[in-house]
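Participant: Sharing a model that was predicted from the sequence below.
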Amino acid sequence: MNLRTLYKHYLSELTSIYPDSEAKTLVMWIFEAHLSVSRKDILNNSPIGIIPESLEKAFTRLIAGEPIQYVLGEAPFYGRFFHVAPGVLIPRNETEELVQLIVQKHKGKVKILDLGTGSGCIAITLALECAKAEVTAIDISDDALAIAKHNAETLNAKLNFVKKDILQADLQLGTFDLMVSNPPYVLERERSLMQKNVLEHEPQLALFVPDSDPLRFYKAIAKHARENLKSNGYLYFEINEAFGVEVVEQMKLEGFSDIQIYQDINGKDRIVYGKKTELDKSTKPE
């Protein structure tokens, strides 16, 4: 058998469940990972001997709808590869923009808290890109923390990981210069708009919030920021594009100023950030 024949076979199978362009990309990814070949090798119609069992297993998982990042066990993020598994969300491009904004605006020695770290992609990237930063990352999931710790070790990043529930009243972690979170923000009613491979494989706990309380995590984190950010410290959120104004209002209630809504590369409201200012104690919200 030759590579072109095998490529066409896999492609014909995948185009039954994926758009043609996406199917081509997926086939190339598993070829590169399991055969160490490039598109040039396919164009040259290079021969292939025994098809590796690992390739067949990977293809079977793709046909079943499992995301390619879980199949390969890694996902790219901000120029690095992070180990991912069904216990954590797959890092998205929009979150890279969140990290980029922080890296650009905050230099020097800064103490950072990442709330709901998942794979650790935000916290680890900030620890590596901001050499003088002291980073702490929290998550409620043991699986997520294990994966994040593995990524930190693999990428030689030094930071602290702590098991905490964002929704608890007091995090008891001290004070910080900057807090950042990409919390669950997909509404339950938006399930029908999401791809099947996301719904069936990525952790629901990290994705969805009730339609009746879409700002559940933003409210809790803004209160933590009010208590745990130093004066003039910053809070950064990744948001559901439909709730930018509401997140801004919630931050105002907790004493933040200079609040900005930042649009992603696709022109959608995606990031909200602002600076903590001291409120008069008589007007400070409870």
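Facilitator: Noted; the coordinates are in hand.
Participant: contacts and neighbour counts: CA atoms only from here.
Facilitator: Fine.
Participant: For the stretch 51-200 of the chain, which segments count as helices?
Facilitator: Secondary structure of the stretch 51-200 of the chain (DSSP state H, counting those that start in this stretch): helices at 53-63, 68-72, 93-105, 121-129, 142-154, 196-201.
Participant: other SSEs contacting the second one?
Facilitator: For helix 68-72, the helices and strands in contact under the criterion 3 or more Cα pairs under 8 Å, 6 or more residues apart in numbering; DSSP states H and E are helix 20-35, helix 53-63.
Participant: Output the ones you listed as a markdown table; include the columns mean neighbour count and distance to Ser212.
Facilitator: Below are those laid out as a markdown table (neighbours: other Cα atoms under 10 Å; distance: least, Cα to Cα, whole Å):
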| stretch | mean neighbour count | distance to Ser212 |
| --- | --- | --- |
| helix 20-35 | 17 | 35 |
| helix 53-63 | 16 | 35 |
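Participant: winner for burial among the helices of the stretch 51-200 of the chain?
Facilitator: helix 121-129 (a mean of 24; mean count of other Cα atoms under 10 Å).
Participant: What is it packed up against?
Facilitator: Contact analysis of helix 121-129 by 3+ Cα pairs under 8 Å, 6+ apart lists helix 93-105, strand 111-115, strand 134-139, helix 142-154 as its packing neighbours.
Participant: Presented hereafter is structure B, for comparison with structure A:
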Amino acid sequence: MNIREYRSFFLEKLSAVYDAAEAESLFYICLENLKRWKKIDLAMNSNAELTRIELIKWNEVLTELEEQRPIQYIFENAHFYGLEFFVNESTLIPRPETEELVEWIINENKNKKDIKILDIGTGSGCIAITLAKNLPNAKVFAIDVSKDALATAKRNAIRNTADVTFIEKDILTTESLPESFDVIVSNPPYVRNLEKHEIKKNVLAFEPHLALFVDDNDPLLFYRKIAQLAKASLPKEGKLYFEINQYLGPETVTMLEENFYDDVVLKKDIYDNDRMVAATIK
């Protein structure tokens, strides 16, 4: 079978699970990872025959995609803010919405010198590492409760030559942060169990629930705890940034104001959902 014929076969097999555009995108990701080809290579070599070993590899990946396993986990690779990250089932897959949060932090802090930043619940390390790469005057720290996630984050720091200090810590049982910070950021678990029906299978079945879900009865549990810890750690004019549940924007703003934060700003993401908040210590 040549590569052009296999492409038709691949798209047909995935048509029951993905829409046409997504299936096409998945094919080209596979093409790049399995053959190291770009679109132009396919156009110029569409009659190239796949070897028996290549067919086996392509079919293995196709089977995993039919089961809706995320392609980032299949190839253990994800792109975030121009960097590449190793990912596995111990970490969430970095998302475009989180890139917007990171860009907000970079834009507001790029002219500051000698600042200290803490990322709480770092996962793959994408936030901490990207900030370290883009804010060279910053000293960046990152916390996570998961040993496996921290191992992944450390691997990504080496991969991207980023200087980040990683700390294993359960933020919910933490009484105080290890030192003062100028910026604290967190993308904590925020999906309520009642929202599980909205989650696609490729997320629900494969991504770590520890990093995703929070109890319906106290959905701001992590936000409230982090806000309280940050209040004692941030200096005057220090900033706290959160990625948030799109349905709980006003509630998150109110919680921060009740904890004596000022200049609370709620921002929407590219999909027009309430997605991030920043607040200042006065």
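Facilitator: Yes, it's here. Predicted model only: the values in this text are computed from it and were never measured.
Participant: looking at the helices and strands packed on helix 121-129 of the first structure, which is closest to Gln263 of the first structure?
Facilitator: helix 93-105 (9.4 Å; Cα to Cα).
Participant: sorry, back to before: mind putting the helices and strands packed on helix 68-72 of the first structure into a markdown table with distance to Gly87 of the first structure?
Facilitator: Listed next are those as a markdown table, based on distance: least, Cα to Cα, whole Å:
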| stretch | distance to Gly87 of the first structure |
| --- | --- |
| helix 20-35 | 22 |
| helix 53-63 | 17 |
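Participant: Lys107 of the first structure is nearest to which of those helices?
Facilitator: Closest to Lys107 of the first structure of these is helix 20-35 (Cα to Cα; 36.1 Å).
Participant: Whichever helix or strand comes after the closest one vs the second structure, average distance?
Facilitator: Counting by DSSP states H and E, the next helix or strand C-terminal to helix 20-35 of the first structure is helix 39-43. Taken over the aligned residues, the distance from helix 39-43 of the first structure to the second structure averages 3.1 Å (mean Cα distance after the TM-score superposition for the first structure).
Participant: on that earlier part again, same list (the helices and strands packed on helix 121-129 of the first structure) but as CSV, adding distance to Glu246 of the first structure.
Facilitator: As requested, these are arranged in CSV below (distance: least, Cα to Cα, whole Å):
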stretch, distance to Glu246 of the first structure
helix 93-105, 19
strand 111-115, 20
strand 134-139, 24
helix 142-154, 29
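Participant: quick one, which of these is nearest to Pro19 of the first structure?
Facilitator: Nearest to Pro19 of the first structure among these is helix 93-105 (19.9 Å), distances taken as Cα to Cα.
Participant: Ok, which of the helices and strands packed on helix 121-129 of the first structure comes nearest Phe82 of the first structure?
Facilitator: Nearest to Phe82 of the first structure among those is helix 142-154 (6.0 Å), distances taken as Cα to Cα.
Participant: Tell me which other helices or strands that closest one touches.
Facilitator: Other helices and strands packing on helix 142-154 of the first structure, by 3+ Cα pairs under 8 Å, 6+ apart, are strand 80-83, helix 121-129, strand 160-163.
Participant: Show me what Asp269 of the first structure aligns to in the second structure.
Facilitator: Matched by TM-score structural alignment, Asp269 of the first structure corresponds to Asp274 in the second structure.
Participant: tally of neighbours for its match?
Facilitator: 19 (other Cα atoms under 10 Å).
Participant: Looks like it contacts Lys267 (just checking).
Facilitator: Yes - using Cα atoms under 8 Å, Asp274 of the second structure makes contact with Lys267 at a distance of 5.8 Å.
Participant: between the helices and strands packed on helix 68-72 of the first structure, which gets nearest to Ser257 of the first structure?
Facilitator: Closest to Ser257 of the first structure of those is helix 20-35 (Cα to Cα; 42.6 Å).
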